[in-house]
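Peer 1: need the 3D shape of this:
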Amino acid sequence: MAIEEKDENSSGEVSVEQIFETQSIPSWREQLTVRAFVVSLILGFFFSFIVMKLNLTVGIIPSLNVSAGMLGYFLVSVYTKVLAKFGMLKHPFTRQENTVIQTCVVATSGIAFSGGFGSYLFGMSDIIAKQTEEANTAQNTKTLQLGWIIGFLFVVSFLGLFSVVPLRKIMIIDHKLIYPSGTATAHLINSFHTPQGAKLVKRQVYALFKCFVCSFLWAFFQWFYTAGDDCGFAAFPTLGLKAYQNKFYFDFSATYVGVGMICPYIVNISLLAGSVLSWGIMWPLIEAKKGDWYSDKLSASNLHGLQGYKVFIGIAMILGDGLYNFCAMLVKTARDVSMNCLQKEATSVLPLAGRPSPNSSVSFDDMRRKEIFVKDQIPTKLAFLGYALLAVASIITVPHIFPQLKWYHILVTYIFAPVLAFCNAYGCGLTDWSLASSYGKLAIILFGAWVGLGNGGVLAGLASCGVMMSIVSTASDLMQDFKTGYLTLASPRAMFISQVIGTAMGCVIGPVVFWIFYKAYNVGVAGSEYPAPYATVYRGIALLGVEGLGSLPKNCLTLCIIFFIAAFLLSAAKDFAKHMKWRVQHFLPSAMAMAIPFFIGSYFSIDMCLGSLILFLWRKFNLRQAEAFAPAVASGMICGEGIWSLPSSILSLAKVKPPICMKFLSRSTNAKVDAFLTG
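Peer 2: Next up is the predicted model:
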């Protein structure tokens, strides 16, 4: 579906920008239309529900850029065609406006993830603190309220946008960073607005809509059988009751099957491998040590019992993988920058490997895109002033929200944050991998230890994580969007404003959507529909920072060290194999993905592997069709069940309960129940 970017001189084919050469480019003001932001608001709210559901369950969020661009194209196209039919259309729908919509929607729904509703923010709550039974004090917990959550997000979510704006030309034009997700999204948007692409996208949207309806109706049907705990298709012991007790079952979730179709095969296989290693081998063996390694009188959620092994070994793997990627990214960034600086001195051009040499002719596309990209500049003074003003506002405001953090803690964060934001944005351009969560975990440990347990170090660490993650995450997101805008000739100024407006929308929509989940369900409770497992993980990291390693249960530290080293070496081996272009790189699992089932369970990994199997077979039978329609089908499955969360939440708030409980019992238990009922 993507348009091949070939220069006419070299291949005889018309290049991308020559296809659009006859179309005038709207000014940056004309790209920022009212209809674009109305559609962005609708889709942003829609996608925030999907992201929030995934955030509060498994924490794996697939890229929704394609869905946002596709649905944005569809909605505005329908609107403009209706206006044109009645002779009322004044402005045609352009690819630049489509880019603005996609940017705004992703920025809005991105806050549902980076806002920490399933991680650091919810980890502050007494719900998670009571489950861990550690540091459950007023100094280390905070009552969740909609007002301060919105205020906190507003004062910390915009700094990352201003921190990397002055570097946009260096990264996009001078260093020619790829930003794979931004580039792929741009190709799709360019394709949508060609005659052939417009026909294909209609078929894709139709496929998405059909899967959306089926997924929504399937979720609605399942609701009728969930009148009690462990009821319904989500508790179906597909592989037997014993396997179900160890979290091995298929829960009939269209969402996770769809996510599995989008995620790479190796991610899903890694999840399954982690499930087998933890719930199939390790936890049964450690549970057999009850009374020896840990007291048999502890509750199931106590971090000094089996739960401690689940949480801290998973954390060790996440930190091992994160540390390697953090170090590797710093090395790659430093090496790449130094090489480009040396080449600049020699040739005044900064080519990277695999790109045209300085002596080769510059393509028509490159000249056209560079001309537009440098046209509407965002004043550097404005970026510095904006960062300074927002930093001052944050330094004043955040300590009032979190008294455990002092003004000098925030000041230190904002001094180092631009450097880390640059590293993350640059590394994301090279590898498409954002390490925002790694920077956040580092902030948890450093600031938690700085403040100390008695002074509210747990809460201080989690809050500082939110400050750091917001900056480095939005910085890389903005640069991805700049790359998309560069390839679609969207104005950088329009892209920046769209990102700001989308972030502002997200700072309100994200908390409101979370509040609906929070009030309608038992969010954060182990075994519930929305367990928010990462909230426990982030709080566990904060506890490690303030209490030290001595707080771990018996032999847990030894196991943590083993798995930390194993994760580090596995990530290094995978990276080395990729560098050497060995085929084994495709078969080495991801340590980060393996760690996720350690404290969640195995059910979703089975769902996601089924999604991979469906995609694999589809590609075997019809590769072209699979490549064109698989993202749309997967997005429809995710969106349908995801949006069911809204009416389901409303029914729950209205105290409307399902009429049936479908539960499965063993033969012996069923005989006892029958005897009890007949007796």
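
Peer 1: contacts and neighbour counts: CA atoms only from here.
Peer 2: Will do.

Peer 1: pull the number of nearby residues for residue 170.
Peer 2: Residue 170 has 12 neighbouring residues, counting by other CA atoms under 10 Å.

Peer 1: what segments of the stretch 301-450 of the chain are helices?
Peer 2: For the stretch 301-450 of the chain, the helices defined by DSSP state H, counting those that start in this stretch cover 306-347, 364-373, 380-401, 407-431, 436-451.

Peer 1: need the winner for burial among these.
Peer 2: Highest mean neighbour count among the helices of the stretch 301-450 of the chain (mean count of other CA atoms under 10 Å): helix 436-451, with a mean of 23.

Peer 1: quick revisit: turn the helices of the stretch 301-450 of the chain into a markdown table, including distance to residue 194.
Peer 2: Formatted as a markdown table, those follow (distance: least, CA to CA, whole Å):
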| stretch | distance to residue 194 |
| --- | --- |
| helix 306-347 | 36 |
| helix 364-373 | 16 |
| helix 380-401 | 35 |
| helix 407-431 | 27 |
| helix 436-451 | 36 |
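
Peer 1: now the second one, please; I'll put the structures next to each other:
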Amino acid sequence: MSSIIQQSTAEGIPVRETVKTKWEEKLDLPQITWRASLAGLVIGSIVLISNFQFGLQTGWVSMMSLPSALLGFAIFKLTPIAKDFTDVENVFIQSVAVAVGTGPLAYGLIGIVPAIENFLTAEESGLGRKLVFSLPDLLIWSLGLALFGVFFAIPLRKQVIVEEKLPFPSGSATATLISVLHGTEILDEEKDTQSIAEVGEEGIATADDIERNVQASTDITNSIQTPEEFKELSDTKNYKSNISNLLYTFTVSAAYTLLAYFFPVLKSLPIFGRFLSDSYKWNFQPSPAYIGQGIIMGLPTVTYMLFGAILGWAVLAPLSKYNGWAPGDIDDWMHGGQGWILWISLSVMISDSLVSFLVVVYQSVVAGVRKLNELNQETDDGSTEPLLRESDSSSNEDSRNTFFKAVNSVKKAAERTATIKDVPGKYLVNFKVTLIGLVASSVLCLVAIRLVFGKLIPYYAIAVAIVLALFFSILGVRALGETDLNPVSGIGKLSQLIFAVVIPNNHPSKILINLVAGGIAEAGAQQAGDLMQDLKTGHLIGASPRAQFIAQLIGTMWSVVLSSVMYKVYNSVYRIPSEMFRIPTAVIWIDCSRLVTGEGLPPKAFEFSILFGVIFGFISLLKNIVPKTSKYYKHLVYLPNGVAVGIGIYNTPNFTLARFLGGALSYWWINIYNKGSSSSPGTNSKINMIIFSSGLVLGEGLLSGFTMFLTSLGVKHF
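Peer 2: Next up is the predicted model:
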């Protein structure tokens, strides 16, 4: 069992060892280290600044787990201590970084808080005055939302990662990248149960098993299929090329950001003519970060967004202005075309999210009932008969046999579950800590909300919001695991719909309560999903789940402080909202609250919202119920996704055009440029593409901090 697989590896790439060495024995390697914690906090801070910049501009944020893992490896690769830097320590770094970087979204600092400060009227607050958060208020608010989502995820790990083996594409792709960088194998989930059954209690697969089953469980890269392809990715030349690409694109993006500060015309090039640019906002912003985001999103998504931009800004907004329904300037949120089409955008996104949500609930319930039925029907002789059938009074012997068959069936099911590869209990977060954490974090949330808002938010509303957050976290984690999309936006909107019923319509703070409740639900789903992606990465690499949990806590606590400070800094340096920071997510939150609580809509907005809501609800139903085996399934890609269309409608066209360019570039990169490659197009190209795009996003995001400094000094534009 101590044998190793001797594979030809490039210089500097260690040989790969058995499953036991790679997996079980890794658990005892140092993971929670000062150097890993510091590196994770630094990288996460860079991601956080980037997410703040783009979150306030466009509502878009990213986990950045892949570039975080790559940057963590690069930091140690360039230092003398790289020789004892392990893949599991790299997992710890990216777990800390992700927890830090996603703070702006998790704590509502790009949506809910700006909505309350900038758009909530004095009457809607329930106090007769506007609400403005102080720094202590932001710290308390963020801390209240920061932890319960982390504890929600812990009980779900075994079910969705270990037993069901949901793919979690981003988490799996990050594991693939880390394994490539360190020259190690990732866990073969297709083979782990069978291997354990073959070799006994030790749970160790043979070298032959590993060699036959090298694979990469990722839907994003979809690349590594054989040891030879894995070796190609591990090659030192490819590693250096990836680092060079990251640095090059980072530099180009940073240079554009600095240049655009001094020459603002670069942010709105009138490629369609001055009239369309000034009157209808059809211009182009050649932002490298926007292009990089489009590369990550892919061509189908950005095409749907482009369809939404054309529908909203070339058809509906001009129509509303022409007919006098929205007589203001086209980009006026209150009286112009942008404010009018926002309601249609909301209708499209809510309809799509609700239909998808209901289908997921139905499918989850059906799957659970099916599994329960299978358990009840299986007998110890392999036949199937109901175990919970009605007893026959004429045959006590049959009843006794049925009882013993049920006991044996349950015992066998437990034995099968026990053979699934998982880490020993001492490396897991125990039940007592989980339970105490759930209770304590929920109480902390309740207390924090009351400290910030006082009696405006009743206790029962907070309690209901936390319970909903727990339920939504389960659904969000499952959706993320299967599709790589955490529907936090839809979850927030759904919670707003529910609270429109929970809170009396005559309550003076109904709008405020609606916003806060949505923020609590979104925070729980967001954090639970982020941690589950990290846990998937760690599971495939062989990291300790308890260490990753600690990484999440470290990153979260730092993110609470840094996110609150950065929000105040942005508001002190820039005028928000403004042409540069339009905070579209905040507008959507406040208008959705008004919509569900019965506030009035602009002329004809209701009729158009109903029409498009029905259309996209039907499209969402088709996309969710047509099975993949159907001959019509491949044609569903031509039906637009409601959420993507809604985003295209409510953002100005320059937001979408650059992303569409990125999506087209990604399609060309994978399907045309690499089509004639001697290696599989998926082998290197997709990972290289992700690294390329990450440099574009990080460069502009990080330099935004420097341009903010220039703004605070009053450095003038040309």
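
Peer 1: quick one, which of the helices of the stretch 301-450 of the first structure gets closest to residue 591 of the first structure.
Peer 2: Nearest to residue 591 of the first structure, of all these, is helix 306-347, at 6.1 Å by CA to CA.

Peer 1: how far off centre is the closest one?
Peer 2: 18 Å (CA atoms, centre = their mean, to the nearest Å).

Peer 1: quick one on the thing from earlier: so which of the helices of the stretch 301-450 of the first structure comes closest to residue 161 of the first structure?
Peer 2: helix 380-401 (8.5 Å).

Peer 1: report the aligned residue range of the second structure for the closest one.
Peer 2: Here helix 380-401 of the first structure aligns to the second structure at residues 431-452, judged by TM-score structural alignment.

Peer 1: how close does the counterpart of residue 509 of the first structure in the second structure get to residue 555 of the second structure?
Peer 2: Aligned by TM-score structural alignment, residue 509 of the first structure pairs with residue 562 of the second structure. As judged by CA to CA, to the nearest Å, residue 562 of the second structure and residue 555 of the second structure stand 10 Å apart.

Peer 1: higher neighbour count, these two?
Peer 2: Between residue 562 of the second structure and residue 555, counted using other CA under 10 Å, the more crowded position is residue 555 (27 against 19).

Peer 1: element containing the more buried one?
Peer 2: helix 545-573 (DSSP states H and E).

Peer 1: average offset of that helix relative to the first structure?
Peer 2: On superposition with the first structure, the mean distance recorded for helix 545-573 of the second structure (mean CA distance after the TM-score superposition for the first structure) is 1.5 Å.

Peer 1: ok, average deviation of the following helix or strand past that helix from the first structure?
Peer 2: Next helix or strand after helix 545-573 of the second structure toward the C-terminus (DSSP H and E): helix 584-596. Helix 584-596 of the second structure differs from its equivalent in the first structure by a mean of 1.0 Å after superposition (mean CA distance after the TM-score superposition for the first structure).

Peer 1: next one: stretch 344-364 of the second structure
Peer 2: Stretch 344-364 of the second structure versus its aligned partner: 1.0 Å mean (mean CA distance after the TM-score superposition for the first structure).

Peer 1: that stretch aligns to what range in the first structure?
Peer 2: Counting by TM-score structural alignment, stretch 344-364 of the second structure corresponds to 313-333 in the first structure.

Peer 1: before we move on, what about stretch 304-320 of the second structure?
Peer 2: Under TM-score structural alignment, the match for stretch 304-320 of the second structure is residues 270-286.

Peer 1: what about the helices in the stretch 1-150 of the first structure?
Peer 2: Going by DSSP H, counting those that start in this stretch, the stretch 1-150 of the first structure shows helices at 8-11, 16-19, 28-31, 34-55, 65-85, 95-114, 120-123, 126-132, 146-156.

Peer 1: out of the ones you listed, flag the one nearest residue 311 of the first structure.
Peer 2: helix 126-132 (10.0 Å).

Peer 1: now the closest one: buried residues?
Peer 2: Neighbour counts over helix 126-132 of the first structure (16 or more other CA atoms under 10 Å) mark 126-129, 131-132 as buried.
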